[in-house]
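Engineer: 3D, please:
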Amino acid sequence: MIDFEVKKEILKRLDGIEKKFGVRILMAIESGSRAWGFASPNSDYDVRFIYAHDKDWYVAVDLEDKRDVIEFPIVDEIDLNGWDVRKALKLFWKSNPAFVEWIQSPVTYIEQGNFREDALSLLPDIYSVERGIYHYRSMAKTNYRGYLRDALVPLKKYFYVLRPLFSIKWLEKYGSVAPIEFHKVLELVEDPELLETIHQLLEKKKISEEKMLAPKISVLNNYIETELNRLEDIKVPKAQRVTEMAKLNELLHSVLA
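Structural biologist: From the prediction side, this is the model:
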């Protein structure tokens, strides 16, 4: 899925990050369209990673003031962005969709120790289906209203709306975390016309530039508006129980041991 030379360069930059910042990368994966399965020829490489400092870094009066992200400008279509493990686990507790998707990515650059495996094992206990539905609805709503209601629209944005909407269907049907690969959630689509339209759009996106504009697609817009109306009254559920945070603390301690 990833060109050998590109992967080599990504690993080189990740190694440089460890040395420059004095951190240990626990996992590094591909996020975005290349992981989801609908990349364009010139799509960026969205490299996301979780890292840890030495344990003494976390024992500090000013811990909350310390920077807990590492990020760089995009160079040669490689976008590097990482979170400190403590930040990542706090977001995991809130069922943050980015973190939940990162640990499921089918494209792995680095995996050190058991962090990713242990995080995946906690998904059934930590992940809130209700919060997942709310997050995905917000993604779909924001991208639809921001990009897909003009006469000419960026075709790639359809997937940034359809994938979260189909993920919601997965959550509603199975009551468990939705897979991040688009073809897996697409299996839930039963309408033949809708499915054929999406397949045609997929083929077009694979050979089109990222910023390509084209007339909006009424079949897709009608479906999206219907689903967003159906999901309009979703409320944010309360935060998880203290016992769930305890499990995340155990995972953090195991990383820093």
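Engineer: only C-alpha atoms for contact and neighbour calcs from this point on.
Structural biologist: Will do.
Engineer: so the spatially closest residue to Tyr147 that is not a sequence neighbour, which of the three states?
Structural biologist: Spatially, and ignoring its direct neighbours in sequence, Tyr147 is nearest to Val153 (6.2 Å; C-alpha to C-alpha, 6 or more residues apart in numbering). Three-state call for Val153 (DSSP: H, G, I helix; E, B strand; the rest coil): strand.
Engineer: from Gly16, how far out is Val153?
Structural biologist: Here Val153 is placed at a distance of 39 Å from Gly16 (C-alpha to C-alpha, to the nearest Å).
Engineer: before we go on, could you also do this sequence so I can check it against the first one:
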Amino acid sequence: MNLLIQEQIAKVFTVHKGIPLFYIESGSRLWNIASPNSDYDVRGFHLQSQEQYYDFRKHRDVIEVMDGDFDFVSYDLDKMFGLLAQGNPNTYEWIRAHLIYFNALPDWSSFSKELTNHLNFSNLYYHYFSLAKTHWKLLASGNKFTYKVVFYCLRGLLSADIARQGILPELTVEKLFDQFDTNFPVLSMAKESLERKQQELETQEVAEAERGSMVRVIQEYMSSMESNQPRREDKAESLERMLREYNFQLKNQFYR
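Structural biologist: Just a heads-up that it's a prediction; the model follows:
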């Protein structure tokens, strides 16, 4: 499938102007929880063509393509680095992804390691906790109390808990589970929900009799985390300096 995805990426840049730089698999396939019918969520970034870059008019900074199960989003370099400078957790997941389809970046290993060292754990915590709360609202409303929603809520909470401790949450869900030393109700519930998902029962509604105890467990876990939130960090200056230097290096290489 890698070769097919690489061909799709190449096809995108026969239609859209730009220089492809870096593309990975995001979402459920990255987390190793994909269903047989899951899309390929390809994410990454590109350089604008020289014509676009030197043009006095501003060009769109995103390329988006949806073709069957090929879901492609590419940011131009300046937008991508702007998001990294802000500590955007989604883009840091892209940087950390192990499913890489295309990489034309020089000194990638050292650069990505440095980026990860600048990761803001408080941003990461609030990102995952916010994702969990979004799914929690669906559960609390009772309108979509499915195993899939339960799982996504719990994955967010578990990832937030690890980030709160100043540790990088693993992206693949099995490794995330292994970051906890002991089993406890939320972890057990997450494992059970994942098992249902793997059995293709993810859209199944949770039985009414089970919902009350699940809600209590989730509420208690969320409350304990809200009362012990991490301190906000500030690594902006050194991060911006590193991104600026690498940005210059890339443009000097590709636009010379």
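Engineer: got a TM-score for the two of them?
Structural biologist: The TM-score (TM-score structural alignment, normalised by the length of structure 2) is 0.83; 248 aligned residues with a C-alpha RMSD of 2.7 Å.
Engineer: rewinding a little: wait, the residue nearest to Tyr147 of structure 1 sits on Ser218?
Structural biologist: No. Using C-alpha atoms under 8 Å, Val153 of structure 1 is not in contact with Ser218, being 11.7 Å away.
Engineer: quick one, which of those two is more surrounded?
Structural biologist: Ranked by neighbour count (other C-alpha atoms under 10 Å), Val153 of structure 1 and Ser218 place Val153 first, with 19 against 9.
Engineer: what's near enough to touch the more buried one?
Structural biologist: Residues in contact with Val153 of structure 1 (C-alpha atoms under 8 Å, 6 or more residues apart in numbering) are Tyr147, Leu213, Ala214, Pro215, Lys216.
Engineer: how close does the counterpart of it in structure 2 sit to Phe184 of structure 2?
Structural biologist: Aligned by TM-score structural alignment, Val153 of structure 1 pairs with Phe145 of structure 2. Applying C-alpha to C-alpha, the value for Phe145 of structure 2 to Phe184 of structure 2 is 21 Å.
Engineer: again, but for Asn103 of structure 2
Structural biologist: Asn103 of structure 2 sits 40 Å away from Phe184 of structure 2, going by C-alpha to C-alpha.
Engineer: who has more neighbours out of these two?
Structural biologist: A direct count of neighbours by other C-alpha under 10 Å for Asn103 of structure 2 and Phe184 places Asn103 higher, at 13 against 9.
Engineer: which residue in structure 1 lines up with the more buried one?
Structural biologist: Match for Asn103 of structure 2 (TM-score structural alignment): Glu111.
Engineer: please enumerate the strands of structure 2.
Structural biologist: With DSSP state E, the ranges of strands along structure 2 come out as 19-26, 40-47, 62-67, 70-76, 100-103.
Engineer: which residues of structure 1 fall in helices?
Structural biologist: With helices called from DSSP state H, structure 1 shows them at 4-21, 32-36, 85-93, 97-102, 115-126, 129-147, 156-174, 182-185, 192-206, 218-230, 242-256.
Engineer: and the second one, which stretch of structure 2?
Structural biologist: Counting by TM-score structural alignment, helix 32-36 of structure 1 pairs with residues 27-31 of structure 2.
Engineer: figure out how far the matching stretch is from the centre of its chain.
Structural biologist: In terms of C-alpha atoms, centre = their mean, to the nearest Å, the centre of stretch 27-31 of structure 2 is set 9 Å apart from its chain centre.
Engineer: what are the buried residues along that stretch?
Structural biologist: In terms of neighbour count (16 or more other C-alpha atoms under 10 Å), stretch 27-31 of structure 2 has its buried residues at Gly27, Ser28, Arg29, Leu30, Trp31.
Engineer: ok, now how distant is the nearest residue to the first one once chain neighbours are set aside from Phe22 of structure 2?
Structural biologist: Closest residue to Gly27 of structure 2 apart from its sequence neighbours, by C-alpha to C-alpha, 6+ apart: Asp41 at 6.3 Å. For Asp41 of structure 2, the distance to Phe22 of structure 2 (C-alpha to C-alpha) stands at 14 Å.
Engineer: can you count the residues close to Lys55 of structure 1?
Structural biologist: The burial count assigned to Lys55 of structure 1 is 12, neighbours taken as other C-alpha under 10 Å.
Engineer: so who does it touch?
Structural biologist: Here Lys55 of structure 1 is in contact with Leu256, Ala257 (criterion: C-alpha under 8 Å, 6+ apart).
Engineer: relative to His253 of structure 1, how far out is it?
Structural biologist: Lys55 of structure 1 is 9 Å from His253 of structure 1, by C-alpha to C-alpha.
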